[in-house]
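In: sequence plus predicted model, see below.
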Amino acid sequence: MAYKIAVFDAKPYDIATFNKVNEKYNFELVFHKEHLDKNNVLLASGADAVCIFVNAKVDSEVIDKLYSYGIKLIALRCAGFNNVDIAAAAKKGVRVVRVPNYSPHAIAEHTLALMLCLNRKVHRAFLRTRDGNFSLIGFEGFDMYGKTIGVIGTGKIGKVAVGLFKGLGMNVLTYDLYPDTKWAEATGVKYVSLNELYGQSDIITLHCPLTKETEYLIREESIAKMKEGVMIINTGRGKLIHTKHLIEGLLSRKVGYAGLDVYEEEGAYFYEDHSDAVMTDDVLARLLSFNNVIVTSHQAFFTQEAMSNIAHTTMDNIQSFFEGKELENEVVNKQ
């Protein structure tokens, strides 16, 4: 008898990829377009495990319901797990697994794309030339070569990103709560304090997880320490940046550019089509009004290779659980 997996927040591309990969595993996949939260957790009833994405809200109330349905596995098909109450899951004996490494190249390359588009105003040129306007006024950029970039977080993604930046001839500064000094020495990059990184970087890019230590890492106090006209890129998690403080920095021109693939309140908008609706999030609407800001749809991960890797790793995680094997990608409660 096939194990039944309730797959939440399933888009057409998720369904196509997971169905193809499932030919190897033969699970019974039940797809739901809704995010898993307290309002629709009932949809998980009868399943043996749930598979969720970044916009799920799995608090203690949801975990209690899952446990009452006999579900003892939550399979995240993403790297981040801040949307799951890990301590509550541990108390109920509900295991949590994730996909820590699906394609660091995809996210690092999207980071570089945001940097280049902002610097050379590609997004504005695209719109202007479609109207027959080929003026160069307002489009002057700067050479990336020789500029200093601060990379916060040197996990797999951060390390790939550093390689791209060094390939452009940039001076790379790094910061990490758990520095990999051997890698830094071999690569020729320098770990510095956050204050030094803020003060010396022309561009700052975020590749760290969202934790209590990193929440609102970029806020009024840290922005004040940065260079005038700094470029800030975030392809990590939305709450790494205090958005209202970022907007204040943009208005004062302390922040010269912002490239955001994530947003702290993105759950209400990202991955959905709201083009026919009035935007009720005033903060997001304000961000979108700046011509020196690019907001993308939490799509940095979205490549063919990454989607395939996510599906395979998720299925492997689930199969290992049901076979009683060691869960290599388990999220362990540290409280």
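Out: Noted; the coordinates are in hand.

In: C-alpha only now, for contacts and for neighbours.
Out: OK.

In: what residues are up against the residue nearest the centre of the chain?
Out: Geometric centre of the chain, nearest residue: Gly236, 3.9 Å, by C-alpha atoms, centre = their mean. For Gly236, the contacting residues are Leu206, His207, Cys208, Pro209, Leu210, Asp261, Val262, by C-alpha atoms under 8 Å, 6 or more residues apart in numbering.

In: on the three-state scheme, it is what?
Out: For Gly236, the secondary structure call by DSSP: H, G, I helix; E, B strand; the rest coil comes out as coil.

In: this is the comparison structure:
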Amino acid sequence: MKIAFFSTQPYDRHFFDCYNDPFGFELEYFDTPLNRNTTGLISQCEAVCIFVNDHADAATLQQLADKGVKIIALRCAGFNNIDLGAAKTLGLRVCRVPAYSPEAVAEHALAMILTLNRKTHKAYNRVREQNFALNGLLGFDMHGKTIGVVGTGNIGKAFCTIVQGFGCKMLAFDLVANRELEQLGVEFVPLIDLLQQSDIISLHCPLTDQTRHLVNTETMALMKNGVMIINTSRGGLIDTASVIEGLKSCKIGYLGIDVYEQEEKLFFRDLSDDIIQDDMIQRLMSFPNVLVTAHQAFFTKEALTQIALTTLKSIDELHRGNNLTQKAALLV
């Protein structure tokens, strides 16, 4: 069986090649993203493996189905970039990796909080220039602060568990309260209350029609002045234009983003010799209280191992006509 991989990087090839021996699949890698203009690259493939910035809309899926593709495997947890309705109509099976390493993303969110607070990135550069002054590096105690967590799935749950060690008051919002987290002292509250009370807000929810631009002018007005916002989930959760205004007015005191609305044109590429045409990301990076990382929260050895194993196992099970042992992995 042949699998075509789109939007691949050297580390994708390394980990999938390492764990493919038991399955014996033929793996074909493409650097280019999947969209309706790149489906012509594949031939005689029964499965296609895609990532966060690939476009599997109805037209693309139709082209894949016409080529004999039966399985679409997302090597990520999010699935907002695929038309599930069209996939079902076309008879395509769709799977994902619902929980590759929740701790990897949760730990990165915490790293962003600590970096923005204690300004370790600035201190590192200063000391290398023999500047040992402390002016401009003032932070705050995490202990006693209120942290609001939007979304308490696997990653949100891991984040709550880690941050509790700092002695923070933990608030959470989700459609269904997590009883295990409640027993640990996390208080589930309405979203409005979370926005009003939190010193730090960390986003860990999926991108849906209901959550798109969750952070906007109206919701920011409810937040504390100087609030810290962290997003390691999906770029579309934040209305970038509104957040820029919030930064300019000092309503937002700190912003840490590992994802970005228009990241497909930027992330996972070396653009160091290019002139970036995206004015919004350039404006964001001009603020001294903004930290941008390029969708690296998932990027650990443990996570990449689990992504490769789960993806290959899911494709193998679907190819054999079996039900997936991890039911959350099956989307269609």
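Out: Okay, I see it. Because the structure is predicted, anything quoted here is derived from the model rather than measured.

In: and the residue nearest to the centre of the first structure, what's its match in the second structure?
Out: In the second structure, Gly236 of the first structure lines up with Ser233, judged by TM-score structural alignment.

In: could you point out the longest helix in the second structure?
Out: Determined from DSSP state H, the single longest helix within the second structure is helix 301-319.

In: so what's Phe322 of the first structure up against?
Out: Contacts of Phe322 of the first structure (C-alpha under 8 Å, 6+ apart): none.

In: now swap in Asn101 of the first structure and tell me
Out: Ala79, Lys156.

In: so what does it match up with in the second structure?
Out: That one, Asn101 of the first structure, aligns with Ala99 by TM-score structural alignment.

In: sorry, back to before: which stretch of the first structure is the longest helix of the second structure matched to in the alignment?
Out: Using TM-score structural alignment, helix 301-319 of the second structure pairs with 304-322 in the first structure.

In: what's the average distance of the matching stretch to the second structure?
Out: Its aligned residues in the second structure lie a mean 0.3 Å from stretch 304-322 of the first structure after superposition (mean C-alpha distance after the TM-score superposition for the first structure).

In: in that stretch, which residues are buried?
Out: Of the residues in stretch 304-322 of the first structure, 306-315, 317-319, 321 count as buried by neighbour count, 16 or more other C-alpha atoms under 10 Å.

In: ok, now stretch 149-156 of the first structure?
Out: Within stretch 149-156 of the first structure, the residues that count as buried by 16+ other C-alpha under 10 Å are Ile149, Gly150, Val151, Ile152, Gly153, Thr154, Gly155.

In: show me what the fourth one aligns to in the second structure.
Out: Put plainly, it is Ile152 of the first structure. Following TM-score structural alignment, the counterpart assigned to Ile152 of the first structure within the second structure is Val150.

In: wouldn't that match be in contact with Phe173 here?
Out: Yes - using C-alpha atoms under 8 Å as the test, Val150 of the second structure is close enough to Phe173 to be in contact (5.1 Å).

In: overlap of the contact sets of the two?
Out: Taking C-alpha under 8 Å, 6+ apart as the criterion, Val150 of the second structure and Phe173 both touch Leu191.

In: what ranges do the helices span in the second structure?
Out: Counting by DSSP H, the helices of the second structure are 10-19, 58-66, 84-89, 102-118, 120-128, 154-163, 179-183, 191-197, 217-222, 240-248, 279-285, 301-319.

In: reformat these as CSV; add distance to Pro33 of the second structure.
Out: CSV is the format used below for the helices of the second structure (distance: least, C-alpha to C-alpha, whole Å):
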stretch, distance to Pro33 of the second structure
helix 10-19, 14
helix 58-66, 12
helix 84-89, 18
helix 102-118, 23
helix 120-128, 32
helix 154-163, 26
helix 179-183, 38
helix 191-197, 36
helix 217-222, 33
helix 240-248, 24
helix 279-285, 21
helix 301-319, 18
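
In: out of those, flag the one nearest Leu27 of the second structure.
Out: Taking C-alpha to C-alpha, helix 10-19 is the member of the helices of the second structure nearest to Leu27 of the second structure, at 8.0 Å.

In: the closest one corresponds to what range in the first structure?
Out: Helix 10-19 of the second structure corresponds to residues 12-21 of the first structure when matched by TM-score structural alignment.

In: which residues touch that stretch?
Out: Leu29, Phe31, Met307, Ser308, Ala311, His312.

In: how far does stretch 36-45 of the second structure sit from its chain's centre?
Out: Here stretch 36-45 of the second structure is found 26 Å from its chain centre; the criterion is C-alpha atoms, centre = their mean, to the nearest Å.

In: what stretch of the first structure does that stretch fall on?
Out: By TM-score structural alignment, stretch 36-45 of the second structure lines up with residues 38-47 in the first structure.

In: residues contacting Val48 of the second structure?
Out: Neighbours of Val48 of the second structure in contact, by C-alpha under 8 Å, 6+ apart: Ile3, Ala4, Phe5, Phe6, Val69, Ile71, Ile72, Ala73.

In: with Leu304 of the second structure instead?
Out: The contact partners of Leu304 of the second structure, taken as C-alpha under 8 Å, 6+ apart, are Asp12, Phe15, Tyr100, Phe298.
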